[in-house]
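K.L.:
Here's my sequence, what's the structure:
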Amino acid sequence: MPEIIRLAFKYKLWPNRKQEQAMRNFSGCCRFAHNALLAQEKEEYQEYLEELESRLCWGEALRKDEAKALCVKPTLNQYTFN
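P.N.:
All right, here's what the predicted structure looks like:
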């Protein structure tokens, strides 16, 4: 089995005040976008659970295409933010 060699580099940033503020703004925007998408996904999941519960309570059968539409939910991934 071949030996794996891993290299790592550490960098230290010394931004000035303007650059530091720009980095804080960028990370704040990323955090806001992530939290908004996460809240949307949680809301959609709750709607999904409510729909399933209501159908089970009323004894309604799901057609195959309805079940697929209910079960397929978008998930957060690295491409969502693009």
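
K.L.:
For the rest of this, base every contact and every neighbour count on C-alpha atoms.
P.N.:
Will do.

K.L.:
what about L13, neighbour count?
P.N.:
Residues lying near L13 (other CA atoms under 10 Å) number 7.

K.L.:
And what about it, helix, strand or coil?
P.N.:
On the three-state scheme (DSSP: H, G, I helix; E, B strand; the rest coil), L13 is labelled coil.

K.L.:
And it, how close does it get to D65?
P.N.:
Relative to D65, L13 is positioned 53 Å away (CA to CA, to the nearest Å).

K.L.:
Same question for C71.
P.N.:
For C71, the distance to D65 - CA to CA - is 10 Å.

K.L.:
okay, these two: which has more neighbours?
P.N.:
C71 (13 against 9).

K.L.:
Let's compare: structure for the following, please.
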Amino acid sequence: MVVVEKAYKFRMYPNKKQQELINKTFGCCRFVYNKYLAKRIEVYKNDRETFTYK
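P.N.:
The predicted structure is shown next:
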């Protein structure tokens, strides 16, 4: 059996408004990720339990 893998590369050239929206979106994602990572670490240190995202 032959498996063929393909990859596509795209280059984006966002305008200023789009770039601002992209930066805000990634900023929000980073904030939420770091917030819950800190919470997981805290819960594990205090209770030795795993805090999941469910």
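
K.L.:
now N16 of structure 1: how far from C30 of structure 1?
P.N.:
Look at N16 of structure 1 and C30 of structure 1: by CA to CA, they are 21 Å apart.

K.L.:
When these two are compared, which one has more neighbours?
P.N.:
C30 (13 against 8).

K.L.:
Report how many residues lie close to I22 of structure 2.
P.N.:
For I22 of structure 2, using other CA under 10 Å, the count is 13.

K.L.:
who are the neighbours in contact with it?
P.N.:
Contact analysis of I22 of structure 2 by CA atoms under 8 Å, 6 or more residues apart in numbering lists nothing.

K.L.:
neighbours of Y48 of structure 1, just the number please.
P.N.:
17.

K.L.:
Quick one: residues contacting it.
P.N.:
70-71.

K.L.:
What does it correspond to in structure 2?
P.N.:
In structure 2, the residue paired with Y48 of structure 1 according to TM-score structural alignment is D47.

K.L.:
all helices of structure 2, in order?
P.N.:
16-47 (DSSP state H).

K.L.:
If we ignore the residues flanking it in sequence, what's nearest R40 of structure 2?
P.N.:
Closest residue to R40 of structure 2 apart from its sequence neighbours, by CA to CA, 6 or more residues apart in numbering: F51 at 5.3 Å.

K.L.:
Neighbours of that neighbour, how many?
P.N.:
15.
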